[in-house]
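S.K.: here is my input; please provide its structure:
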Amino acid sequence: MPLGQVLELEQELELELELEQEQEQEQEQEQEQEQEQEQVQVQPPPCRWSCPSLR
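M.R.: Take a look at the predicted model:
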């Protein structure tokens, strides 16, 4: 195989890897956002209800 073709193949592979990594990062960010939303729902009521010192 000529060197030019090899280099082109390597570049294509690198581009594919970069795309995969970007997609994985986006998925991770979406999962983190979902987890944050869940945590917000689970949190106790605001402090003014639970902290006697602020009453």
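S.K.: going forward, measure contacts between C-alpha atoms and count neighbours the same way
M.R.: OK.
S.K.: which element follows the host helix or strand of Glu22 toward the C-terminus?
M.R.: Element membership for Glu22, per DSSP states H and E: helix 3-42. Note on helix 3-42: by DSSP H and E, the next helix or strand toward the C-terminus is helix 47-50.
S.K.: to check against the first, give me the structure of this:
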Amino acid sequence: MYKVPGSGVAVGTGLGSLAATGAGVTWWVVAGVVLLVSGLFLTHSVRRRRAIADE
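M.R.: I've put the predicted structure just below:
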């Protein structure tokens, strides 16, 4: 494992190490949640349209 100089934390061992490296974890978590919610919404919309078209 690679250690960030001066941090004493190995990179890749968890969120704590990402915070120690200065990586913007919050941005990635928010982007993931937004993509997940939009994907669920689009899937629901398409399934509803197909159900109406099949009637």
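S.K.: remind me what the helix holding Glu22 of the first structure packs against, helices and strands.
M.R.: Packed against helix 3-42 of the first structure by the contact rule (3 or more Cα pairs under 8 Å, 6 or more residues apart in numbering; DSSP states H and E) you find no helix or strand.
S.K.: in it, what counts as buried?
M.R.: Of all the residues in helix 3-42 of the first structure, not one is buried under the rule 16 or more other Cα atoms under 10 Å.
S.K.: now do it: distance to the chain's middle.
M.R.: Centroid separation for helix 3-42 of the first structure versus its chain: 9 Å, with Cα atoms, centre = their mean, to the nearest Å.
S.K.: mind checking how far the most centrally placed residue in the second structure is from Leu40 of the second structure?
M.R.: Using Cα atoms, centre = their mean, the residue of the second structure that lies closest to the mean C-alpha position is Gly32, 2.9 Å off. Between Gly32 of the second structure and Leu40 of the second structure the distance is 12 Å, computed by Cα to Cα, to the nearest Å.
S.K.: ok, Trp28 of the second structure next?
M.R.: 18 Å.
S.K.: what lines up with Val37 of the second structure in the first structure?
M.R.: Matched by TM-score structural alignment, Val37 of the second structure corresponds to Glu22 in the first structure.
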